[in-house]
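Engineer: Sharing a model that was predicted from the sequence below.
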Amino acid sequence: MTTVGFIGLGIMGLPMATNLVTGGFEVIGHNRSPGKVATFAERGGRAANGIADAVRDADVVVTMLPDSPDVEAVMYGSDGVFANAKPGTLVIDMSTIRPDVAAKLAKDGSANGLRVLDAPVSGGEQAAVDGILSVMVGGAPDDVAAARPVLEKLGRTIMHVGPAGSGQTVKAANQLIVAGTIGLVAEALVFLDAHDVDTRSAVEVLAGGLAGNAIFDRKVEGMLARNFAPGFRLALHHKDLGIVSAAARDAGVATPLGSVAAQLVGSMVARGDGGLDHTALLRLVEELSGRSREDDPA
């Protein structure tokens, strides 16, 4: 039995770690907030007392954390992964972080005798629960092959996209597309509502044509019901779009539509809505159109 040390039991990490348990792995879980660790233990996982405890006996270490500094804090230091994982351990960072940080982690991990992959995911909370995430993996081909038995318990589409940092680059492109698509779907919903169209019927026919997209398939029901409970928080999408902007600037690439989407997301975070789901962009489009809803929950 492969032992997996799993660090980060949040909205995405907890169901992912649970799927590894049900998939037959021994999983040792760690999280900054102990309540999540207790929940994980109730689901059959082992509770770790800290990072070192989670990784010391692991064959594979998986991290699922909010941002680049969080991942760096877990990897480095006397209690970190690099100092405590045994030589040859496969370290799979499934967080969404900067591509340059991912490349540096791979280099530093190798210097410590570890095999480091960047493997960010797409699909959201429900896909994490269902084990059908899309996983984009950067790193050495042999290490990617070694990681597949673990990744296949978490995702349905698993693609090796290039050397270290490549997974994060592809994830940045994913977040660019998702933000723009949510914004356009929000505009379409407000547009349809303004013309007294049967919105649900309109969404169904649009989803069946060239305008069809994953937001229609997975997110639009929540938007129509005005349920903005976070599956993926605006604050995290704001962080991801910052990664896109920096990487695009470094490459000399123009992202004019993406820049508009980033400004809209950033404005919602700045006014205090960062804890809402990213589909709450609908609220902002309605306000810009003078069509705010009285029944919109606070």
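Structural biologist: Great, that's in hand. Numbering: from 1, shown residues only.
Engineer: When you work out contacts or count neighbours from here on, use the C-alpha atoms and nothing else.
Structural biologist: Fine.
Engineer: Around residue 244, how many other residues sit close by?
Structural biologist: In terms of burial, residue 244 registers 26 neighbours under the definition other C-alpha atoms under 10 Å.
Engineer: putting a second one here so we can go through both:
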Amino acid sequence: MKIGFIGSGIMGRPMAENLLRAGHQLYVYGRRFDRIEPMLVMGALGKGTPAEVAAESDITFTVVSDTTDVEQIILGDRGIVHGARPGHTVIDMSTVSPAATRRIAAALAERGIHMLDAPVSGGETGAREGTLSIMVGGEAPIFEKIRPLFETLGKSIVHVGGHGAGQVVKCCNQIVVGLTFEGVAEAILLARRNGVDPVKMREALLGGFAGSRILEVHGQRMLDSNYKPGFKVKLHHKDMAIVMDNAQETATPLPGAALIAQQMNALMGAGDSELDSSALMRALERLTADSR
């Protein structure tokens, strides 16, 4: 299958590499050659614009940082829309605004181009291992057509509704992830302040209802102060801004999400944008002068 792929960052590159390993021909575009070079070595073919990628492909994936980038890559002057033929499918796996996703899908539909919004959860490890959770919005028949490709990229693949629904579910995911980070960090801090070994505390909690993948993986990161990025603060900060914008659009009270948005603001202001988002622990430590 001829596939276009635009996005060569911490998530996009391993996803593209998994598609290449599965035997698909990929056409790729990147603003920096060094970011797409590993894919070219594996057999992908480079193109000069998103439009040129789409002209060679039946399906084009996009995995970029923010809403503005997605709009430019798909609808911009050199965007996918100018190269794609009717029947082409655009699959945006970025995390962006649900409202913008619906606008983009409508603009593509006017030209006979299909779209799925398919944001992911699972971080760099999930992208590399092909075990991502993929939440998909768009038309069900198009989803079923693309499902085999999703199965190359992820383990949990759920069609959640129409255009934009995937992005709404990703907002929900980021609320749960962020609040769980906060809970784990607060538990570690409280244990320390009471003279209780936080390592033993975590071990005890892992055996009960408080156990979670975040407590297991990111709880250990917090104990070790190891914030080498898997999912960067700056991206979680961006995602929480999307959550809060949607909350305002829909008049939805999200006090817990607002707290996480402010914690991410604090990390950004402290210069921690490139750290893993489990560095939320640092924001709490700074409040108590309890830095480790």
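Structural biologist: Here it is on my side, so go on. All of these numbers come straight from a predicted model, not from anything done at the bench.
Engineer: Would you pull the TM-score for this pair?
Structural biologist: The pair, once superposed, lands on a TM-score of 0.96 when counted by TM-score structural alignment, normalised by the length of structure 2; 292 aligned residues with a C-alpha RMSD of 1.3 Å.
Engineer: now the spatially closest residue to residue 231 of structure 1 that is not a sequence neighbour: how far from residue 84 of structure 1?
Structural biologist: Distance criterion C-alpha to C-alpha, 6 or more residues apart in numbering; nearest residue to residue 231 of structure 1, sequence neighbours excluded, is residue 125 at 5.4 Å. Using C-alpha to C-alpha, to the nearest Å, we find residue 125 of structure 1 at a distance of 30 Å from residue 84 of structure 1.
Engineer: and what of residue 264 of structure 1?
Structural biologist: The separation that residue 264 of structure 1 has from residue 84 of structure 1, given C-alpha to C-alpha, amounts to 42 Å.
Engineer: Where does residue 229 of structure 1 sit, in terms of helix or strand?
Structural biologist: Counting by DSSP states H and E, residue 229 of structure 1 is held by no secondary-structure element, helix or strand.
Engineer: distance between stretch 128-141 of structure 1 and the chain's centre?
Structural biologist: Taking the mean of its C-alpha atoms, stretch 128-141 of structure 1 sits 10 Å from the chain's own mean (C-alpha atoms, centre = their mean, to the nearest Å).
Engineer: And that stretch, what's buried?
Structural biologist: The neighbour-count criterion (16 or more other C-alpha atoms under 10 Å) identifies 128, 129, 131, 132, 133, 134, 135, 136, 137, 138, 139, 140 as the buried residues of stretch 128-141 of structure 1.
Engineer: Regarding structure 2, what is its longest strand?
Structural biologist: As assigned by DSSP state E, the longest strand anywhere in structure 2 is strand 154-161.
Engineer: quick one on the thing from earlier: what's near enough to touch the residue nearest to residue 231 of structure 1?
Structural biologist: 11, 12, 231, 232 (C-alpha atoms under 8 Å, 6 or more residues apart in numbering).
Engineer: Structure 2: which residue goes with that one?
Structural biologist: When the structures are aligned by TM-score structural alignment, the residue of structure 2 matched to residue 125 of structure 1 is residue 124.
Engineer: Just give me the mean distance for the helix or strand hosting that match relative to structure 1.
Structural biologist: When elements are defined using DSSP H and E, residue 124 of structure 2 is found to belong to helix 123-129. Compared with structure 1 after fitting, helix 123-129 of structure 2 deviates on average by 0.5 Å (mean C-alpha distance after the TM-score superposition for structure 1).
Engineer: Give me the mean distance between the longest helix anywhere in structure 1 and structure 2.
Structural biologist: Of all segments of type helix in structure 1, defined using DSSP state H, the longest is helix 166-194. Here helix 166-194 of structure 1 is compared with structure 2 after superposition; its mean distance to the aligned residues, by mean C-alpha distance after the TM-score superposition for structure 1, is 1.0 Å.
Engineer: can you give me how far that helix is from the chain middle?
Structural biologist: On the basis of C-alpha atoms, centre = their mean, helix 166-194 of structure 1 sits 15 Å off its chain's mean C-alpha point.
Engineer: That helix: what's the following helix or strand?
Structural biologist: Trace forward from helix 166-194 of structure 1 with DSSP H and E and the next one is helix 199-207.
Engineer: Identify each buried residue in that following helix, please.
Structural biologist: Neighbour counts using 16+ other C-alpha under 10 Å place 199, 203, 207 of helix 199-207 of structure 1 among the buried residues.
Engineer: Now that helix on structure 2. Mean distance?
Structural biologist: Mean deviation for helix 199-207 of structure 1: 2.1 Å (mean C-alpha distance after the TM-score superposition for structure 1).
Engineer: same for that helix, what does it pack against?
Structural biologist: helix 166-194, helix 214-218 (3 or more C-alpha pairs under 8 Å, 6 or more residues apart in numbering; DSSP states H and E).
Engineer: Structure 2: matching residues for the last one?
Structural biologist: To tie it back to what came earlier, the one meant is helix 214-218 of structure 1. Aligning helix 214-218 of structure 1 against structure 2 (TM-score structural alignment) gives residues 213-217.
Engineer: ok, average deviation of that stretch from structure 1?
Structural biologist: Counting by mean C-alpha distance after the TM-score superposition for structure 1, stretch 213-217 of structure 2 comes out at 2.1 Å.
Engineer: In contact with residue 10 of structure 2, which residues?
Structural biologist: When contacts are counted by C-alpha under 8 Å, 6+ apart, residue 10 of structure 2 is found next to 124, 230.
Engineer: Go again with 10 Å.
Structural biologist: If a contact means C-alpha atoms under 10 Å, 6 or more residues apart in numbering, then residue 10 of structure 2 has 35, 63, 64, 123, 124, 125, 127, 128, 229, 230, 231, 232 as its contacts.
Engineer: any chance of the residues you listed in JSON lines, plus distance to residue 282 of structure 2?
Structural biologist: Shown next, in JSON lines, are the contacts of residue 10 of structure 2 (distance: C-alpha to C-alpha, whole Å):
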{"residue": "35", "distance to residue 282 of structure 2": "30"}
{"residue": "63", "distance to residue 282 of structure 2": "29"}
{"residue": "64", "distance to residue 282 of structure 2": "27"}
{"residue": "123", "distance to residue 282 of structure 2": "20"}
{"residue": "124", "distance to residue 282 of structure 2": "22"}
{"residue": "125", "distance to residue 282 of structure 2": "23"}
{"residue": "127", "distance to residue 282 of structure 2": "26"}
{"residue": "128", "distance to residue 282 of structure 2": "27"}
{"residue": "229", "distance to residue 282 of structure 2": "14"}
{"residue": "230", "distance to residue 282 of structure 2": "16"}
{"residue": "231", "distance to residue 282 of structure 2": "16"}
{"residue": "232", "distance to residue 282 of structure 2": "14"}
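Engineer: Drop anything exposed from the residues you listed.
Structural biologist: Neighbour counting with 16+ other C-alpha under 10 Å marks 35, 63, 64, 123, 124, 127, 128, 229, 230, 231, 232 as buried within the contacts of residue 10 of structure 2.
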